[in-house]
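Peer 1: based on what follows, work out the 3D shape:
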Amino acid sequence: MPLPFLTADRAFETGADDIALPFDDHDQWRRPYRPGPYRVGTAALLLLLASFVLLSAMIIAFAAEVTGALIVFGVGAGLIACALRILRLGVWVSRAGLRRVGFFSTVTVPWDQTSHVRTVQQPVRWLGLPRTVQGQALVMDRQGGAALPPLLTDHDADFLSRVEAFDRAADTIEAWGEEYRGR
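Peer 2: Down below sits the predicted model:
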């Protein structure tokens, strides 16, 4: 079974440093980095919890409590949906623009509406919690002044303790912006 999210860094691993945009099809939305261990671990724990909840739904159904089994099955399906959504979070790029996928919302900005995509030093949230630390963030400036939250930080669930991966992802997204902003 092909797992396309595992091939995001493949061009960088093979030493092809001259390839800024390592994908053949630039019209398809792609995340130019792998999901981090904290994001994958959280999703795995949610799926583990969902398996126990679905097992309990089956036991409740065998006990002839259909209403209770349906409620517990719905909770298990909700846990699976949350785990899949957590794995989809992040920044996705294509020729059409940049897409920031959040848990509850998705914002898509065409490249021609951006003025800069750059890395800055600023206080960033640690794993998305209210606590802030000094770090790096990839920010996008829109033409019109409307600001988005930082696209990526070096202290989020994808890049905590993976500085090289953050630098590669930020450079790749900046290269996509430089390539398609003027078109």
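Peer 1: from here on, just use CA atoms for contacts and neighbour counts.
Peer 2: Will do.
Peer 1: could you measure from residue 31 over to residue 17?
Peer 2: Distance of residue 31 to residue 17, computed by Cα to Cα, to the nearest Å: 18 Å.
Peer 1: who has more neighbours out of the two?
Peer 2: residue 31 (23 against 10; other Cα atoms under 10 Å).
Peer 1: so how far is residue 70 from that one?
Peer 2: To residue 70, residue 31 is 36 Å away according to Cα to Cα.
Peer 1: same check, this time on residue 171
Peer 2: For residue 171, the distance to residue 70 - Cα to Cα - is 47 Å.
Peer 1: which of the two has more neighbours?
Peer 2: Neighbour totals were compared for residue 171 and residue 70, and residue 171 leads with 19 against 16 (other Cα under 10 Å).
Peer 1: and the more buried one, what helix or strand is that in?
Peer 2: When elements are assigned from DSSP states H and E, residue 171 belongs to helix 163-181.
Peer 1: next one: residue 116
Peer 2: Using DSSP H and E, residue 116 sits in strand 114-125.
Peer 1: cool, residue 141 as well?
Peer 2: Using DSSP H and E, residue 141 maps to strand 132-142.
Peer 1: here is a second sequence; please produce its structure as well for comparison:
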Amino acid sequence: MPLPFLTADRTFEAASESALPYDDRERWRRPYRPGPWRVAVAALVLLLASFVLFAAVLIALSGSVFTADVSSAGVVLGIGIVVIAVALRLLRMGVWVSERGLRQVGFLTTRTVPWARVVSVRTAQQPVRWLGLPRTVQGQALMLVRKDRRAEGAAPLLTTHTLDFLGRPAGFDRAADAVEAWAAENRRG
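Peer 2: Have a look, this model is predicted:
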């Protein structure tokens, strides 16, 4: 089963004449690949889900139809499905772009900003949160400046110390350049 949200389109990595080498610009896409740390964490969560689902099967097979073991197996099965949903949401997190705007997908929230409300997208050197934890380190952040909000206190779109770009500064630079190119192209049009 192909997972289109897991990989970025290969056309961004190929040298091309256009900054936005897509035929279907209406489709939401992530202009970078998820980082190895994000994929590794999701793989571990899916491994945990496989154990939970296996436990649900064992619980269902060990009990009779008329006992409470079947309902226990259903609860464990539900927990396994929730764990799978968590892993898929973790893989879906990040910045997505289309002709309509910029979308920042978080674990629990999704914010979409139309290009008409975007003033600028720029890279800034500043303290950033390390892996989303309260600890901050010096790094780079891709900041979105909107017409209806001030730039101070705005959460960065991407940073060099997230699961996608930890230890990959060149990957951050490519992703920031791609998002900036989408912003420049769509603010003009």
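Peer 1: superposing both, give me the TM-score.
Peer 2: Superposed pair, TM-score by TM-score structural alignment, normalised by the length of structure 1: 0.93. Supporting alignment: 182 aligned residues with a Cα RMSD of 1.6 Å.
Peer 1: packing partners of the helix holding residue 171 of structure 1?
Peer 2: With contacts taken as 3 or more Cα pairs under 8 Å, 6 or more residues apart in numbering; DSSP states H and E, helix 163-181 of structure 1 sits against strand 90-94, strand 114-125, strand 152-153.
Peer 1: in TSV, list those strands along with mean neighbour count and distance to residue 74 of structure 1.
Peer 2: Compiled in TSV, those are given as follows (neighbours: other Cα atoms under 10 Å; distance: least, Cα to Cα, whole Å):
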stretch	mean neighbour count	distance to residue 74 of structure 1
strand 90-94	22	26
strand 114-125	17	32
strand 152-153	26	33
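Peer 1: and residue 78 of structure 1, which of those is closest to it?
Peer 2: Among those, the nearest to residue 78 of structure 1 by Cα to Cα is strand 90-94 (20.4 Å).
Peer 1: what is the closest one packed up against?
Peer 2: Counting by 3+ Cα pairs under 8 Å, 6+ apart, the packing neighbours recorded for strand 90-94 of structure 1 are strand 97-101, helix 163-181.
Peer 1: residues of the helix or strand just after the shortest one that come out buried?
Peer 2: Read it as strand 97-101 of structure 1. Once strand 97-101 of structure 1 ends, the next helix or strand along the chain (criterion: DSSP H and E) is strand 106-110. Within strand 106-110 of structure 1, the residues that qualify as buried are residue 110, counting by 16 or more other Cα atoms under 10 Å.
Peer 1: what stretch of structure 2 does strand 106-110 of structure 1 fall on?
Peer 2: On structure 2, the counterpart of strand 106-110 of structure 1 by TM-score structural alignment is residues 110-114.
Peer 1: now swap in stretch 53-60 of structure 1 and tell me
Peer 2: Mapped onto structure 2 using TM-score structural alignment, stretch 53-60 of structure 1 covers residues 52-59.
Peer 1: tell me which residues in the matching stretch are buried?
Peer 2: 52-53, 55-57, 59.
Peer 1: and it, how far from structure 1 on average?
Peer 2: Here stretch 52-59 of structure 2, set against structure 1 after superposition, deviates by a mean of 0.4 Å using mean Cα distance after the TM-score superposition for structure 1.
Peer 1: contacts for that stretch?
Peer 2: Where contact means Cα atoms under 8 Å, 6 or more residues apart in numbering, the residues beyond stretch 52-59 of structure 2 that reach it are 69-70, 72-74, 76-77, 79-80.
Peer 1: from those residues, which is closest to residue 108 of structure 2?
Peer 2: The nearest member of the contacts of stretch 52-59 of structure 2 to residue 108 of structure 2, counting by Cα to Cα, is residue 79 at 17.9 Å.
Peer 1: what's the match for residue 84 of structure 2 in structure 1?
Peer 2: Counting by TM-score structural alignment, residue 84 of structure 2 corresponds to residue 80 in structure 1.
Peer 1: ok, that match - contacts?
Peer 2: Counting by Cα under 8 Å, 6+ apart, residue 80 of structure 1 makes contact with 46-47, 50.
Peer 1: what's the closest of these to residue 152 of structure 1?
Peer 2: The shortest approach to residue 152 of structure 1 among those belongs to residue 46, at 23.4 Å (Cα to Cα).
Peer 1: following element in sequence after the helix or strand harbouring the closest one, please.
Peer 2: Assessed by DSSP H and E, residue 46 of structure 1 sits inside helix 37-62. Following helix 37-62 of structure 1 in sequence order, the next helix or strand is helix 66-88 (DSSP H and E).
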